[in-house]
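Visitor: sharing a model that was predicted from the sequence below.
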Amino acid sequence: MTKQMEIDGIPVTVVRKKIKSFNLYVKAPDGQVRVSAPARTSDRAVCAFVRAHMDWIIKQQHIIRTRNVTRRYETGEHIPVFGVPYPLVVREAEARRDCGVRQEGNQLVLTAPAGSTCEQREELLRRWQREQLHEVAGDLLDHWAPLLHVQVREWHIKRMKTRWGTCNYSAHRIWLNLALAEQPLECVEYVVVHELCHLLEASHSERFWNLMTKFLPDWPQRRTRLNQKKKAE
């Protein structure tokens, strides 16, 4: 028997059949979640199983959905700036000091050397995104750390393939994924609060999720939006 369910905002196809244990799949190309469950398993048990593996599911969905994203950083492409897509305009720089990225109205202008490569244009954009994310995340950390009564000794930004953020519990150190510069502000806030909660509870225990609910009650919706299928650009 096949049934469609929605668990914490994620659609799940549940197939009940004559097996002894659960099987979980995240399928390409869109990250569809499929669960095979023993025939007599209740919906409640299925929900508990999926929630227990939610971090793995989200990680796999992110890998699948970003695997084939290709950009040339050329005029006409769209680059999200905290969730808002901006058309990219590439211009040639008259001097090296003119190289960089800036917003002009509803456009994102990338000024690069004549004959620049895709990699050079990407590096200019990444540098600008790092600056934008550093400002936004810094304000969020300054706001949330006192509310959670935690101290962040240091935090950094880097490119990560499978995680939006990481936390070193003992060192009180947080890393944020540079790709957050393209995500909606509410999703950036979710990741910041998520990592700060890890300074109170290192694992994804029941206590951790209770803390998330206490400080950010709509975190499931934010997490779903963060990991939803990326729209074609």
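Guide: Good, I have the coordinates. Residues are numbered from 1 along each chain as shown.
Visitor: from here on, just use CA atoms for contacts and neighbour counts.
Guide: Will do.
Visitor: go ahead and confirm residue 229 touches residue 63.
Guide: No: Residue 229 is beyond contact range of residue 63, at 11.0 Å (criterion: Cα atoms under 8 Å).
Visitor: just the helices in this protein please.
Guide: All helices of the chain, identified by DSSP state H, fall at 43-52, 54-66, 118-148, 185-197, 206-215, 219-226.
Visitor: any idea which of those helices is most buried?
Guide: Mean neighbours per residue, mean count of other Cα atoms under 10 Å, is largest over these for helix 185-197, with a mean of 23.
Visitor: what helices or strands is it leaning on?
Guide: Helices and strands touching helix 185-197, by 3 or more Cα pairs under 8 Å, 6 or more residues apart in numbering; DSSP states H and E, are helix 118-148, strand 165-168, helix 206-215, helix 219-226.
Visitor: and the contacts of that helix?
Guide: For helix 185-197, contacts defined as Cα atoms under 8 Å, 6 or more residues apart in numbering pick out 82-83, 137, 140-141, 144-145, 148, 150, 164-167, 174, 180, 208, 211-212, 216, 219, 222-223, 225-226.
Visitor: quick one, that helix and helix 219-226 angle?
Guide: Calculated by axes from the mean of the first three to the mean of the last three Cα atoms, to 10 degrees, helix 185-197 forms an angle of 120 degrees with helix 219-226.
Visitor: in addition, the following structure is provided for comparison:
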Amino acid sequence: MPLTPDQSRPRRGGRGEFSRRWIDVDGQRALLIRKRVKNVYLRVKPPEGRIEVTAPARLPEAEIRRFVSSRMAWVEGARERIARSRRALGGGSGAVASRAEGSERERPAARGEHDEQERLRQARGILSGQLPGLLDRWVPVVGRGPTSITLRRMTTRWGSCTPASGRIRLNLELAWLEPRFLEYVLVHELTHLRASGHGARFQGLMDSYLPGWREVRRELNRYVIV
């Protein structure tokens, strides 16, 4: 979708989207997307580390700028994690060129598919590097360990657990967030190996493991699974 300036009356687009435009926040360019949402959501998009913020249609831009500015340290940390992953995986631009009938023009569909696969590969590398240390720390505390951990693309949740089999699944998108969110989701799922559901026993165990887990959960839920 082409970038469009803000209008006094937001223009509607697909998936509840009204408009897109670039804004400047502390000298950094960020893509502001106005949508039919209730909260402000922040993303750092690989491979180049672009800032993308989704906000309600009529939320004042000054409030959006303050929100993004307050999280610039996290943005820089996310960009550094992306850069480290790219270096570890050999870098590359992520573009796929196709030469046919003398043409060197890139094929957008093929390039987009390749970029997404590269992004998921980077995410898998980041999480695979973080999980061993977290498991070493938390399995002895919780007293239960998973039989397997699957890293996959998930669209509705950050993690899931099957207590009967001991299997845990984690969302690859956690790679692009602060490490404390991965820690919270992992501890959350490990706790399900001891307490199914989210009742009093589960909450009591979480309180003993991560006293501030509710605040971390609240912050995590401000991010969109894309």
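Guide: Yep, that arrived. Only a predicted model underlies this, so the values are computations on that prediction, with no experimental measurement involved.
Visitor: now the TM-score, please.
Guide: Their TM-score after superposition, calculated using TM-score structural alignment, normalised by the length of structure 2, is reported as 0.58; 156 aligned residues with a Cα RMSD of 3.7 Å.
Visitor: picking that back up, residue 92 of structure 1: which of the helices of structure 1 is closest?
Guide: With respect to residue 92 of structure 1, and counting by Cα to Cα, the nearest of the helices of structure 1 is helix 118-148 at 10.8 Å.
Visitor: the residue most central in space within structure 2 and residue 46 of structure 2, how far apart?
Guide: Centroid check for structure 2 by Cα atoms, centre = their mean gives residue 173 as the closest residue, at 4.0 Å. According to Cα to Cα, to the nearest Å, residue 173 of structure 2 stands 11 Å off from residue 46 of structure 2.
Visitor: could you do residue 189 of structure 2 as well?
Guide: Per Cα to Cα, residue 189 of structure 2 is found 27 Å from residue 46 of structure 2.
Visitor: repeat that for residue 193 of structure 2.
Guide: Counting by Cα to Cα - residue 193 of structure 2 and residue 46 of structure 2 are separated by 33 Å.
Visitor: with residue 192 of structure 2 instead?
Guide: 32 Å.
Visitor: report the contact partners of residue 151 of structure 1.
Guide: Contact analysis of residue 151 of structure 1 by Cα under 8 Å, 6+ apart lists 145, 172.
Visitor: let's go with 10 Å and repeat that
Guide: Going by Cα atoms under 10 Å, 6 or more residues apart in numbering, residue 151 of structure 1 touches 141-142, 145, 172-173, 196, 199.
Visitor: residue 161 of structure 1 contacts residue 65, doesn't it?
Guide: No: using Cα atoms under 10 Å, residue 161 of structure 1 makes no contact with residue 65, being 11.5 Å away.
Visitor: on that earlier part again, next, show the common contact partners of residue 173 and residue 46 of structure 2.
Guide: Contact with both residue 173 of structure 2 and residue 46 is made by residues 119-120, 123, according to Cα under 10 Å, 6+ apart.
Visitor: for these, which one is nearest residue 35 of structure 2?
Guide: Nearest to residue 35 of structure 2 among those: residue 119, at 24.5 Å, using Cα to Cα.
Visitor: the closest one -> structure 1?
Guide: Per TM-score structural alignment, the equivalent position to residue 119 of structure 2 in structure 1 is residue 125.
Visitor: same question, residue 139 of structure 2
Guide: By TM-score structural alignment, residue 139 of structure 2 lines up with residue 145.
Visitor: for residue 166 of structure 2, same thing?
Guide: Per TM-score structural alignment, residue 166 of structure 2 is aligned with residue 172.
Visitor: so how far is residue 108 of structure 1 from its match?
Guide: Separation of residue 172 of structure 1 from residue 108 of structure 1 (Cα to Cα): 35 Å.
Visitor: the closest residue to residue 126 of structure 1 other than its chain neighbours - how many residues pack around it?
Guide: Spatially, and ignoring its direct neighbours in sequence, residue 126 of structure 1 is nearest to residue 178 (7.9 Å; Cα to Cα, 6 or more residues apart in numbering). Other residues near residue 178 of structure 1 come to 23 when the count uses other Cα atoms under 10 Å.
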